[in-house]
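Engineer: Just need the structure, nothing else, for what follows:
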Amino acid sequence: MILMIYLFSLVSLDSILNQADLGSANYGIYVLNLSNDSVVYARFSQKLLIPASNMKIVTSGAGLFFLGPEHRFKTRLGFQGKIEKDRLKGDLVIIGGGDPMLELEDLEQFILALKNRKIKEIEGDIILDDTYFTELSLNGNNFRFERLPVGWAWHYLDARYAPEVSALSINKNCVNVRIEATRVGDYADVVIEPETEYVKLINDMRTKEGEDSIIILRRPEANIIYVSGGIGAGHTRNIEVSVKDPALFFGTCFKERLLKEGIEFKGRLRRAFEPAVQSGPLVILDSIVSEPLLHILHELNVESVNLYAETLLKTLGARYYGEGSFVAGIRMLKRFLAVCGADTGRVSLWDGSGLSRHNLISPYQISLVLRYLYLSRYASAFFELLPSSGEGTLERRFQDFDGYLRAKTGTLHAVSCLSGYLHINDTDYCFSMLFNNFVRPRKEIERLQEEIIRALYENLTGDGTELQSKE
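Structural biologist: So this is what the prediction gives:
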């Protein structure tokens, strides 16, 4: 790599950063010209920092590299036993393959498969096999179910962006809490969607004058949602809450659909503690096949869906190590980083989404990933995966950079990151800027990032042309 610094860029960006009053904040910036492999700007670029959702760049790149853009996830429906007339004498088995995009409507395909076999009664149990995402115990004989990565904070484990991870996921492993105001002073109308016995609701929410003051809590150990506080008169709110044990949530939703369609079932929902195919002959009735991985990666990055990233991480481990664990998946991320030219001894990786505060990586290493993908056969596909100005997590940012910028944001408390590509004067650049440990409002750091991008544009166009705001 040619280590040539553009002095005009160095001076202007240094001036911006020196005047920014960053105090004790830690940060690093790296900008690379992809046409000639020259360094445009570097400041603290080797510093290890928390990347937040910029981790998704690494995870998405590894998914493309190891699985390919056409990879699809498969969820299978089968049975053990025999079908006599309209009765299944045996267990129904649902085998998860890690599809993170399954919606409740998709279950109708399995219901139809049962109806096509004239099944009106299931005498056995429904076995939920999500062992694809498990970790072998130390003795190698037992499975351990990992639902959450190391470093996720307990206080957001009921949030929609931090659901448990399972090979059997449905509805993004969340329910919607719909809150509607009534008369001032009365209890608000609160319902769970979808309507299900899996989640219990305790409603202590009142309708009030003025602004909302809503409190929603699900304790990590139970599927009881507590709603309290107040909702303003005339208001309606929809708030998604994650559920505990997604596989059982999947099974409950499926059982409820069975009964609604008139298929009799009096058995139990049982989790498989070993792959179902090991416990007896299995007849497959039907399979639900996901969209191609490329489609999933687009939503993963544009909307920054953490569940998709963690599912992909575990899939990489299951596919290459036979163990759908976070540890095995992280091994695959490090293998990919090594392919990109990064020193894997100088990173600390704990999840695939970036929600863990234990992750540490440098702007230089993220730029190596962006550079590798730009030069790979996946260049055009990966470029389209990142949000453009005004899209997704950039919806309200960089609105006058349409056509110039594709970038992934990353946000946690006291963390704001931005990494991606710039296209200026028929030349492509990759960049990564990670800011940690600041006490200023995050919006000020985001404005600083925009100022840096704007300065890069003005310097690299070579004519001092300024972009005009549309506001």
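Engineer: For the rest of this, base every contact and every neighbour count on C-alpha atoms.
Structural biologist: OK.
Engineer: separation between residue 328 and residue 215?
Structural biologist: Noted for residue 328: a distance of 37 Å to residue 215, by C-alpha to C-alpha, to the nearest Å.
Engineer: which one of these two has more residues nearby?
Structural biologist: Neighbour totals were compared for residue 328 and residue 215, and residue 328 leads with 21 against 13 (other C-alpha atoms under 10 Å).
Engineer: Skipping adjacent residues, who's closest to the more buried one in space?
Structural biologist: Nearest residue to residue 328 in three dimensions, chain neighbours excluded: residue 317, at 4.4 Å (C-alpha to C-alpha, 6 or more residues apart in numbering).
Engineer: shouldn't the one you found be in contact with residue 333?
Structural biologist: No: judged on C-alpha atoms under 8 Å, residue 317 makes no contact with residue 333 at a distance of 9.4 Å.
Engineer: Please give me every residue in contact with residue 50.
Structural biologist: Taking C-alpha atoms under 8 Å, 6 or more residues apart in numbering as the criterion, residue 50 is in contact with 357-361, 415, 434, 436.
Engineer: Return the subset of those lying in strands.
Structural biologist: Filtering the contacts of residue 50 for membership in strands, criterion DSSP state E, returns 415, 434, 436.
Engineer: Mark which of these are buried, thanks.
Structural biologist: Taking 16 or more other C-alpha atoms under 10 Å as the criterion, what is buried in these is 415, 434, 436.
Engineer: is it true that the first one touches residue 439?
Structural biologist: Looking back up the chat, that one is residue 415. No: at 9.8 Å, residue 415 and residue 439 do not qualify as touching, with contact defined as C-alpha under 8 Å.
Engineer: one more, for comparison:
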Amino acid sequence: MNKLIIVLLFLAVCCSQACTPAHTATASTPSKDPIQQFTEETLLRQPGLLPAQVGICLYDPATATYKYNYQGDKYFIPASNTKLFSLYAGMKYLGDSLMGMRYRVTDTALFIIPAGDPTLLHPAYPDQPAIRFLQKAHRNLYLTPGNWQDRPLGRGWAWDDYNDDYMPERSAFPVYGNLIRWMQDTISGSFFSIPDIDWPVRFSPDSSKQGFSVRRDYHNNVFTITEGKSRVLEQDVPFITDGIASAALLLKDTVGKPVGVRQLVPGSGKDGVVYSRPVDSLFRPMMYNSDNFFAEQTLLMVGNQLLEKMNDARVIDTLLNGELKGLPQRPIWVDGCGLSRNDLFTPQDFVWLLDKMSKEFGLARMEGILPTGGKGTLSNYYKADSGYIYAKTGSLSGVVALSGYLLTKKNHLLLFSILINNYTGSGVAVRRQMEQWIHHIRDTY
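Structural biologist: Presented below is the predicted three-dimensional model:
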């Protein structure tokens, strides 16, 4: 009996050992993907990015596969990367040339029908076909409201930035970029503006400040000037558009006759269009300078031509349910430029769009519109060997973004999007870390 018990115990032990997996037979932990490992070391473990939300998407259009996808399907505030979507809309629907304005000629009057063109009387564009046309008109001039159905400021914009030149009001018939350029003559100390205005001007009694500055009242076109003693004696200040009333007032001196405001009169007349300039002459500075105003007006112009309504919400909805319905994730898209923190996009959305744009419009055209290293908003980055990256930047407080095309040293085209929210510390440091990551990808692939 005792021998039987011993044998049974022996067999039980042997069975137990046989059924227990040996540690030496355990598969080793798989090594990390090289991109993942490098990303963790250069980006994700950096002190300023430890509390941040980061999304990275690296896409190979030749194989239609993601080479790296870290939180690529998560939503982020994209800042000015939003302009890529407005750019697509403009390239898709605005044709080869910008519509400067439409018009109707009757026996006694010429009615100006706005088209939203932001280059009208803009100082960056000396050639003004629409103005030449109006100057030659031998009839009474009337500016009509046109198809405007929106607000002067975008949804979610910071109201206290109203005096800053990067946030002029949107309008149906913009003039001078909807900005007044104020200057102080360094010799005489006199002040003047471009254009000349009839609006009230005041002078600040505060003589302690060194910098020249102009501040507009929040609710009125009343400007307060502080005399400057510094070297910079120029400032662009947004004016209140008041629908089309301000544009009509400012047109008077330029065209050499009064411009009234009146609804378009139903009935007969000769209709026509004046085109202002090639579309890429607007798109290039829009992307190189990250021009908010150009992006906003581009979206409104698309609405005007596509829907006969200058309304960004309606044109955005039309785009998302039409040409952009294939996006990996449907974004929350509320403005044309990305000033709003209500905008939410994913990195996968941006690489999808970049792929679509290169296929529809050609990579060469995209390279002519987007800035490369050492140019535009990339002027301080990717300078050593520019011409291999073409990308759109994005910046708000706590937000850094970069999406674009990357040509590797092996002549391999990759699309990428990096969206970072809620970082701490220096934005420049974050951009340098992104630059290091881009260089690594370029050298590796």
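Engineer: Can you calculate the TM-score here?
Structural biologist: The TM-score (TM-score structural alignment, normalised by the length of structure 2) is 0.83; 407 aligned residues with a C-alpha RMSD of 2.7 Å.
Engineer: ok so, going back, in CSV, list the buried ones among the ones in strands among the contacts of residue 50 of structure 1 along with distance to residue 390 of structure 1.
Structural biologist: Formatted as CSV, the entries for those read as follows, by distance: C-alpha to C-alpha, whole Å:
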residue, distance to residue 390 of structure 1
415, 21
434, 21
436, 24
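Engineer: which of those lies closest to residue 457 of structure 1?
Structural biologist: Here the nearest of these to residue 457 of structure 1, counting by C-alpha to C-alpha, is residue 434; it sits at 19.0 Å.
Engineer: Tell me the counterpart of the closest one in structure 2.
Structural biologist: Residue-level alignment of residue 434 of structure 1 against structure 2, with TM-score structural alignment as criterion, gives residue 419.
Engineer: Pull up the gap between the closest residue to its match other than its chain neighbours and residue 265 of structure 2, please.
Structural biologist: What sits nearest to residue 419 of structure 2 in space, not counting adjacent residues and going by C-alpha to C-alpha, 6+ apart, is residue 401, at 4.5 Å. Residue 401 of structure 2 sits 48 Å away from residue 265 of structure 2, taking C-alpha to C-alpha as the criterion.
Engineer: cool, residue 290 of structure 2 as well?
Structural biologist: Counting by C-alpha to C-alpha, the gap from residue 290 of structure 2 to residue 265 of structure 2 is 39 Å.
Engineer: So the two - more neighbours on which side?
Structural biologist: residue 290 (26 against 12).
Engineer: So what does the more buried one match up with in structure 1?
Structural biologist: Looks like residue 290 of structure 2 aligns to residue 304 there (TM-score structural alignment).
Engineer: quick one: that match and residue 393 touch, right?
Structural biologist: Yes: Residue 304 of structure 1 is within contact range of residue 393, at 7.3 Å (criterion: C-alpha under 8 Å).
Engineer: from the chain's centre, how far out does the helix or strand hosting residue 333 of structure 1 sit?
Structural biologist: Per DSSP states H and E, residue 333 of structure 1 falls inside helix 326-339. The gap between the average C-alpha position of helix 326-339 of structure 1 and the chain average comes to 17 Å, counting by C-alpha atoms, centre = their mean, to the nearest Å.
Engineer: How about the following helix or strand past that helix, which residues are buried there?
Structural biologist: Using DSSP H and E, the helix or strand that follows helix 326-339 of structure 1 towards the C-terminus is helix 363-375. Within helix 363-375 of structure 1, the residues that qualify as buried are 363-374, counting by 16+ other C-alpha under 10 Å.
Engineer: mean shift of whichever helix or strand comes after helix 363-375 of structure 1 relative to structure 2?
Structural biologist: From helix 363-375 of structure 1 onward toward the C-terminus, using DSSP H and E, the following helix or strand is helix 379-385. Helix 379-385 of structure 1: mean distance to aligned residues in structure 2 after superposition is 2.2 Å, counting by mean C-alpha distance after the TM-score superposition for structure 1.
Engineer: which bit of structure 2 covers helix 379-385 of structure 1?
Structural biologist: Aligning helix 379-385 of structure 1 against structure 2 (TM-score structural alignment) gives residues 363-369.
Engineer: Contacts for the matching stretch next, please.
Structural biologist: Applying C-alpha under 8 Å, 6+ apart, the external contacts of stretch 363-369 of structure 2 come out as 280, 283-285, 287-288, 357-358, 390.
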